[in-house]
Every structure is written in C-alpha cells, then in structure tokens.
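Novice: Fold the following and give me the result.
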Amino acid sequence: MVYKYDFLIIGSGIAGMSYALKVARAHKGKICMICKSSLDEANTRFAQGGVASVTNLAVDDFDKHIHDTIVAGDYISDRAAVEQVVRNAPAQIKELVSWGTNFDKKGDGSYDLHREGGHSEFRILHHADDTGAEIQRALMAAVRANPDIIVKENHFAVEIITQHHLGVEVTRRTPDIECYGAYVLNPDGKVDTYLSKVTLMCTGGCGAVYQTTTNPIIATGDGEAMVYRAKGTVKDMEFVQFHPTSLYHPGETHPAYLITEAMRGYGGVLKLPTGETFMENYDPRLSLAPRDIVARAIDKEMKKHGLTHVCLDVTHKDPEETKHHFPNIYHKCLSIGIDITKEMIPVRPAAHYMCGGIKVDLNGQSSIHRLYAVGECSCTGLHGGNRLASNSLIEAVVYADAAARHSLEAVDSYSFNTDVPEWNDEGTMTNEEKVLITQSVKEVGEVMSNYVGIVRSDLRLKRAWDRLDLLYEETEALFKRVKATRDICELRNMINVGYLITRQAIERKESRGLHYTIDYPVHAYDKMKQK
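Specialist: As a prediction, the model looks like this:
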C-alpha cells in the first residue's frame, strides 16, 4: 500500500505529539503519527523529575539557567541552542498547561518548584514524581481529540526514503539528500510506502542497547540508525548519560525503576550500605553534583568495595512529607519490601539518556532536506557533554515548536515523489531462527555494558568495535534473507547505534562530560587551565 501525508511523524512522546498539535492547529495538510508500540509507550512517560524552566523571577533568571546548562555540559554546549531553549521555556510551559498538563502548586497558587543536581535554583516544575506520565496523559488526550491527526499504533518505520531508493548513489558527501517519507512495517507483517512532504523523526532514546536502562524496551535508537544508514549526520553519540540512581532490584533491567534526581534535591544523601557517605571525596556539591560526576563516583565505590549497589537515604526527612512528594517511589519500594521512610534505597547507575543523536540546526532540521528531528533522538547542542537534569522535556517541546514553525512555512514548496518504488521482499522467507536474533540482542547489551559503559579505555572500545562488527555482518546477512520483522529491524538499529557510540568514543581523545576514559583522564579544557 502507498499512503500520502503532508506531515509524517515517526515516534510519539512529548516531541512528536506537541509537534503534531502545533501543525494541526495551523490546519494545513494531512498529519500521520507512526508509533512502533502504543501511543503511551514512550520515554516521556518514564520521566519522573520534571521540566526545567525559569519561573520564580524573584530569585532566578535566564542567565543562571544558561550558566548551569553550560557548566553541566562541560563547556561544549552550543550557546545558541542553550539560549533558544532557556529563553523559550516559559512560553512552552504555558502551552503544556493549555493542553491540560497539571503541575503541582503551593497553597498560594505558585508552582511548587524542585531543585535537582547541577541547578543553582529551584526551577523544576513537576507533578508529584510522575511528571512525564502526566504530560503524556495530557498530550495523548489532546492528540486523540484532534480529528486532523491520524495515529497508527504498532507500526514500525524500517527505513526513511531518499534518492538512494530511486537508484541514485548517495554517500556522506552527497550535498542534497532529500527525504521522501518512509517504509513502514504494518501489524500484518507487510511493509507499506508512506510518502510525505515533511518527515519528523522523534523516536526517543537508545538505552536498550545496554543491559540495564531506565528506558522502555522499545528504546532501540531507531531514528539515529535510520538517519545514519541514509547518510545523514549523527553527532556526539559517545555522550551516554547514566542516571546515578536507578532502583537496584535484580531482574528489573528493562526498564530499571528510576529514583528521580529530585529526591536528592529534596535532601536525599548517597551512602554506602554501611551508612558511610562518600560524595565528599568527589565533589563539593556532594549528592547534588551533576549526573556524570555522581555516576562515576558510584561506579568507583561499587568496584572498590565489591558492591552491587550503593544507597540513597531519606530516612532523616519527615515521613509524611516524603510520601507526599514521592508517592510512586514510596509504593514501588514498598512493593519489594523497602519502606523508604525507615530504610535506605538500594541504587545503582543505569543507561538513561543519549545527549547526542541526529544533528539538527535551530529549526530542528537535519542534514537531510525535508527531514526534521526533535527530542532525544536529536542532537541540538543543548546538552554538550552531559545533560543538565530536567532539560530534556523542555528541549523537546521548544524544538518541536521551532520545527513546526519552520516546516509549516516550507511544506507548500514540496511535493510528493511518486517515483518511489514500493518495498520489494521477493525471494525472502519467514525467519525460523528467532534464537539468532534473541542471542544477538543479548550480546549487544553485554558488549556495550562491559566495554562502552561509564568508564572506558582504548582496549575496551577496540574490543567492542570488533564484536559489533561481527554482529553487524551476521545480522545484515540474515536481514537480506528474511522478511522484515520488528525484532530483526530493532537488532539492526541497536548494532548501528552501538557502533556509533563506540566509534565516536574512540575518536574523542580526551575525557569530557559523560565520556570518561582511563587512557585520557584529563580533558583538553583542564589542560588549557593548567597552562
């Protein structure tokens, strides 16, 4: 089947849904949103902490938020991107509220603001400890109520369509690559052709390439992989953020339950299981240091003492206040026998957020014409070497607004490319060797966690490169023989993403932000200061 839509949105979450609503509001063209699972299964839903925005002008201002973002990003953030997000954040908060999002307020009607690691002020708007789920709820209701937005659940984008599919040789040096839509696997196992004037990639994260992640299992880096295969620019993939505090509960790894950073802003203290504190040995900001520092500190303490986890202690706080601020965490921990008002919470780092991704400009445009990218799959330059807590959701909605404005102005100048051939799977067969895929997925997770984790080395990265190269050759050979299925497509994407993280980690000959290597322990910025 061939479908035609003016706007094709691949992915959902806060990025895709806010973009769809903004485009639909302009009443221009047909809009289709492709969801690989259900509309509600996105990284957005798992975001507990909140949304960062300058709100309390009595003590906070844009310059402080900009400074905090650049410091957390290890001074390699794109200043223009930081300015755009920070200065446009308040307007987009109002937009989220207009779509039905409820943020917690105090008795006087002002927002109940949290503070998280790396922030100099209380500026995190939240809804208890399930902010992402509240935003997802509100946006889903707005999207489903809009007759101009067609939502196709359980559809999987296999590849984006470019001149390559018209028989033109496309390389990374081709100056005018264009996106004409995507090939999409439907629930019946057939690959349909979706032609579009404008395509938005908003596929979320890639945490599932690691053994333990706070991301849902669907976070396999599909957007980054598709754009990379289409010869688009993918940047800063070495900067994988490991959240310092996922709940340590053996067996729960995809996703590992997130213990929000707001709990440390609330007064939670990191300790060894013995009750001894350790963050004073690493950073004067103690438990509220940026995530890269805290994650490395925990990793080192676990290795030094042979531990499976460390602990987060809030037992010194008022029990009723703790239950009020963190009801979901309280009940989750209670379900596994831990009363957080009386006992410390066992925590350990888990893969959490990709700071790099599809390189885009201030309008959300990728290096491929007619293709935009927003949200975690994109690389705006905001995060630099390390994301400041709660900057991701606001980045997604600010860039969705920029991409909507720009694409609405350009869409009428584009036309559908009707020369695109339909997907050809003649001669392929149904895959009867699912065990090969299952085993390869497991191997990818082991390789990435063991060799491309929180602490890296040239030797570990070389070993990862070699293992991934073998997995790539095996998987591509299998993909050419069998009909497209979601599991083999996801495996291809995971291998591509693992390769990109590894290659770009090898290329960075310094420790910077989230990329820490024992072969280059002092990064270039520190060397400059030493001189």
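Novice: drop to CA atoms for contacts and neighbour counts, all remaining ones
Specialist: Fine.
Novice: In contact with Ile93, which residues?
Specialist: Each residue near Ile93 by CA atoms under 8 Å, 6 or more residues apart in numbering is listed here: Ser53, Ile394.
Novice: Next secondary structure element downstream of the helix or strand containing it?
Specialist: In this structure, Ile93 sits in helix 79-98 according to DSSP states H and E. Going down the chain from helix 79-98, the next helix or strand is strand 124-125, by DSSP H and E.
Novice: returning to what we had before: so which bits of the helix holding Ile93 are buried?
Specialist: Within helix 79-98, the residues scored as buried using 16 or more other CA atoms under 10 Å are 79, 81-90, 92-93, 96.
Novice: so what's Ile298 up against?
Specialist: By CA under 8 Å, 6+ apart, the residues touching Ile298 are Pro244, Val310, Arg348, Pro349.
Novice: Tabulate these in a markdown table, adding columns for neighbour count, secondary structure and distance to Ile161.
Specialist: A markdown table is the format used below for the contacts of Ile298 (neighbours: other CA atoms under 10 Å; DSSP: H, G, I helix; E, B strand; the rest coil; distance: CA to CA, whole Å):
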| residue | neighbour count | secondary structure | distance to Ile161 |
| --- | --- | --- | --- |
| Pro244 | 27 | strand | 39 |
| Val310 | 24 | strand | 47 |
| Arg348 | 27 | strand | 41 |
| Pro349 | 27 | strand | 38 |
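Novice: And those, which is closest to Pro216?
Specialist: Nearest to Pro216 among the contacts of Ile298: Pro349, at 15.8 Å, using CA to CA.
Novice: I'd say that closest one and Ser246 touch.
Specialist: Yes - if you go by CA atoms under 8 Å, Pro349 and Ser246 touch, sitting 5.8 Å apart.
Novice: how about Arg263, secondary structure?
Specialist: Check again: residue 263 is Met, not Arg. Recorded secondary structure, Met263: helix (DSSP: H, G, I helix; E, B strand; the rest coil).
Novice: State the number of residues packed around it.
Specialist: Using other CA atoms under 10 Å, Met263 is surrounded by 25 other residues.
Novice: Sequence B follows; please return its structure for comparison with A:
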Amino acid sequence: MTGPAALAGRPVVAGAGLAGLATALLMDRPCVVLSPAPLAADAASTLAQGGIAAAIGPDDTPALHARDTLAAGAGLCDPAAVEAITRAAPDAIAALAGLGAVFDRRPDGTPDLHLEAAHSRPRIAHAHGDGTGAEIMRALVARVRATPRITVLDHAALRRVIVADGQVAGVLAERAGGTVAIPTAACVIATGGVGALFPTTTSPPGGLGSGLACAARAGATLRDMEFVQFHPTALDATPPARGAGAAPRVLVSEAVRGAGAVLVDETGDRFTDELAPRDVVARAIQAHLAAGHRVFLDARAATHGHFARHFPGIARACLAHGIDPDRDPIPVRPAAHYHMGGIETDLRGRTSVPGLWACGEAASTGLHGANRLASNSLLEAFVCGGFVARDLDATSLPVPRPLPARDTPQPQAADPADVRLLVGRAAGILRTADGLRRAARALAPHVPHDDQALVGALLCLTALERRESRGGHYRTDYPDTAPDAVTGRITLARALPALAALAPVPFLLEH
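Specialist: Here you go, the predicted model:
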C-alpha cells in the first residue's frame, strides 16, 4: 500500500467523465482526479450523442424546460432541483463554449437546436451532429491537461471511502495492481451509472455502480435505486466481445426520431408514438419484440438520403454492421442506458456523510425523478459539477491524519456474468415480485464483499419494495401508478437485514 504524501489533503474526485472533470476544472483549489482509464476513454459522457438540453432558443424559457422535466419525471422530481438546474442551463452552454467546446450552428450563426422526445421546444445543443459528448470531453480533457493544480491518476479506480469519527478521512484506490491510499477530508464520487450490470446496455464496461457501492459502505443514503432508463433504440447488432464486461451497444440517438424517423416492424407498419417518453417507447418495443416481431427505425424519408450528414457517428456504426441508413431501416431494441437513482445529494452535491459529495449519474439530485428527460444528463453533470466545485471552495477542510493500516479490499466473489444475468432478468423493462425476490436472494450472500452484487441487490430490493409502476420502473404485477409519489431511500444498514431474510443461507452482516 502506498500513500503519496504530496496528494494528502487534496479533494479527491473519483471519476473522469463530464461531472468529474467539470468539478475539477471549476474549483479553485488543487485536487486529484481518479481516472479508471486514460482521460475520456471508457466514459459514458464521451459516448453521449444527442446533446445537452438548454432553453437558448428564441421561443424557449427555462420555465418551459422545467415544466417538461417535471412531466417526464412522473411526480418524483425535486422541483427546487429542477428549477435550479434548468435555470443554469443557458449559462452552462456558454461556459462550455468558453472552455473550448464547439457546438453546431446554423448558417446564420444561431445555435442549431434539435428536438427530442418529451421536449416541447427544440432545445438540444449538439456538436458534430451526433458527437456532442465526445466534443465536450475533448475540450475539457485539454483544459484539465493544461491545468497544473489538477493531478490526474490514470488507471486508478476508487475502491473504498474511509470514514473515521463520522466523516471522510481518506480513499483507497486501485492502481496498477496495487492500492493507493490518499488521506483527505473531501471525496467527490462522479463514477457514473449502473448500465454495465445489465447484459444489454449502451454503457461502457466500467459502469458497474462502483461509486454507489463505496458510498453505501461509507454509510451514505441512496435514493430511487429502482429507476433505470432503458433507451428504446440501441442498434440491434451483436456488439464485439470485450473481456468479462458487458459490451456496449451502439446508441441510435433520440435525435434521429426527433428528425422524423419512424419505428416500424418487419411488415413496415408503425406501432407506437416515436416521440412519447422513453419508458413508454421502450415498453412498446419490448412488447412488440416479445410478440415475435422485429423492430426497425426507418430514417430514409426523414433524412432524404443524407443520413451521414446529420448523424455521422451512427452512420459509421451502422455501416460497420452492413446497414446503410439511407437504404435500410435500422434494426433496434431497448438497452439499459441511464440510472435516475444514485447517491442522494442536496444542491451543493453533499451526501449524508460529511466530507462526501457526488455528482453526475452517480448522484440522485432530484432532477430526473422516475424518468430522465432526454439530454438532461450532460446538463446535470456539468451544472452540478459546478455546484460541487463552488461548495468545496467555500468549505474549510481539516488537515488530514495518517490513515490506519487496512487490508486490501477483497476480490469480487460473484461471477460478473452471473450478476448481469440476474439483474437483467429481474430488473429489466418488465419486473415482477417473484423475479426480483429470486435475484436479491441469489445476490445477498455476496453483498458483504462484492460491490457489483451489492448494487444489483439494492436495485432489486428497492424495485421489490416499490409496488407500483412509474417512469422507468414497471411492475407487471402492479401496473398502475400509486396515487402518492413516494421517494425511496435506502442505506446499507437497512438493506442488510432485509437481504439476510431473503438469503438461502446466513451471511455476515459486516460492511
């Protein structure tokens, strides 16, 4: 175990997607960024196609953006969070441009804004057609590399948050097969979502919820873990094998449907409203597939033979699989895409554990509620990264104490493929009490020492407890929405006894 003395006392930002890099860039104090891969590689932010939502059009306002966000969230959004983040959106676009991100513009120089599902106005700022995330990350990575006060530890992944006397005292990170211990009173978890816990996903392999597990083991409250958004239109072609991780499917952006593409089956018939909220469209496609049909996104009439001009990245991915979107309908199916739940935070990014902040997909700010509005994720990542940065700059951090000697975290006990299979079957688009109970029971014995099993079990347990259907959570045994919208909160201390009661054999309640 090594502990670089030069880094002691600096805030540690775990994660190098948009939320993590925004936090590091927008604070004034020296900090450390843990990047599990080289900067911008393997980050969900880099893969984001559609764009970033902001009310910058002449007929739009933040109030309209907030209204659409609240409607999509199905009663579980925090109105204060929605108002604060949508109000900050126009300035976020300007700030990103100031950091070097180049957004697409019309010939007259005005922003070229896309329309996406459940938005009442075209308000999606984008770059290179469908390369928004990559462009934003390019700009921010360049700025981070040019900022001496930011120390980036490549190939370093957060493994544990150390808590002493009720507050953060340090972090353990895995790097190059060893463990790096950094004494610090401030840790920001920006590790992304949980999509790679599902067998069919658009998320990169690192999206396993590791930051959520670290927060839970540190005592933090998690919120709305059961709400997973399944993107309706992932390319239905076999992704390349990628080690032990779930290989991500290519996303066919919401913006393609916003441009006029229609969903059809093998007969050419349309069967749903393409611009309905994502959960509605995903369930419609899943039901059509279950009935024995194939599903295609037909953009031929919408893009008039110029698909690649509008969506170059998607066109390249389709052509790699022998599909020409100007001639062929694109085969699609739903895939796990975004986690609305996560580590509960306030609007400063603070969690229930002193010294622990969270932002981006790992956090639950209250913006998304039960169902994220399209393209609000990049917005939340950047804006809330700024909220965290400002709060850290205004917080007096104690001088760190040397960390006590600790055992290296135990290796994962469960087979990751088994975890994905269990979570995918039980907590997919359609859920039942029996399936959720079986999955939680199978995962429970591995929870004390296996982070993937812990996150999967918490997701299944909270989905089991929510006896209704709402947004990204659909129970076939409880298909109606309950009259009262209840926010679900869970801690490891509460979850362990519930999981122990489900487990076929006793397991230690240690964490």
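Novice: where does the TM-score land?
Specialist: The TM-score (TM-score structural alignment, normalised by the length of structure 2) is 0.90; 475 aligned residues with a CA RMSD of 1.8 Å.
Novice: In stretch 112-126 of structure 1, which residues are buried?
Specialist: Within stretch 112-126 of structure 1, the residues that count as buried by 16+ other CA under 10 Å are 112-119, 121-126.
Novice: Contacts for it next, please.
Specialist: 49-56, 59-60, 64-65, 68-69, 72, 103-106, 111, 261-262, 264-266, 287-291, 388-390.
Novice: Need the three-state assignment for the aligned partner of Val151 of structure 1 in structure 2.
Specialist: By TM-score structural alignment, Val151 of structure 1 lines up with Val152 in structure 2. At Val152 of structure 2 the chain is in strand, as set by three-state DSSP.
Novice: ok, Val152 of structure 2 touching Ala37?
Specialist: No - Val152 of structure 2 is not in contact with Ala37 according to CA under 8 Å; the separation is 10.6 Å.
Novice: Pick out whichever of those two has more residues nearby.
Specialist: Each of Val152 of structure 2 and Ala37 has its neighbours counted (other CA under 10 Å); Val152 has more, 21 against 17.
Novice: Identify the residues contacting the closest residue to the more buried one other than its chain neighbours.
Specialist: Leaving out its chain neighbours, the residue that sits closest to Val152 of structure 2 by CA to CA, 6 or more residues apart in numbering is Val33, at 4.7 Å. Val33 of structure 2 makes contacts with Val12, Val13, Ala14, Gly15, Ala16, Gly20, Leu21, Ala24, Ile150, Thr151, Val152, Leu153, as judged by CA under 8 Å, 6+ apart.
Novice: Am I right that the second one falls within a strand?
Specialist: Yes - per three-state DSSP, Val13 of structure 2 lies within a strand segment.
Novice: and it, what pairs with it in structure 1?
Specialist: Under TM-score structural alignment, Val13 of structure 2 pairs with Ile9 in structure 1.
Novice: for that match, what are its contacts?
Specialist: Contacts of Ile9 of structure 1 (CA under 8 Å, 6+ apart): Gly16, Ala20, Ile31, Cys32, Met33, Ile34, Thr199, Leu200, Met201, Cys202.
Novice: quick one: the one helix or strand the fifth one maps to to structure 2 mean distance?
Specialist: Right, the one you point to is Met33 of structure 1. Taking DSSP H and E as the definition, one finds Met33 of structure 1 inside strand 31-34. Mean deviation of strand 31-34 of structure 1 relative to structure 2 after superposition (mean CA distance after the TM-score superposition for structure 1): 0.7 Å.
Novice: hmm, who's touching the helix or strand following that strand?
Specialist: For strand 31-34 of structure 1, the succeeding helix or strand toward the C-terminus, using DSSP H and E, is helix 43-46. Under the criterion CA under 8 Å, 6+ apart, residues 13-14, 130-136, 204-205, 214-216, 219, 258, 393 lie in contact with helix 43-46 of structure 1.
Novice: and if we set it to 7 Å?
Specialist: Helix 43-46 of structure 1 is contacted from outside by Gly13, Ile14, Gly132, Ala133, Gln136, Gly204, Asn215, Pro216, using CA atoms under 7 Å, 6 or more residues apart in numbering.
Novice: Please identify which of those residues is nearest to Arg370 of structure 1.
Specialist: Of all the contacts of helix 43-46 of structure 1, Arg370 of structure 1 sits closest to Gly204, with 19.3 Å by CA to CA.
Novice: Mind checking what secondary structure the equivalent of that closest one over in structure 2 has?
Specialist: Taking TM-score structural alignment, the alignment pairs Gly204 of structure 1 with Gly192 from structure 2. Secondary structure, three-state DSSP: Gly192 of structure 2 is coil.
Novice: any idea how far His304 of structure 2 is from Gly192 of structure 2?
Specialist: As judged by CA to CA, to the nearest Å, Gly192 of structure 2 and His304 of structure 2 stand 37 Å apart.
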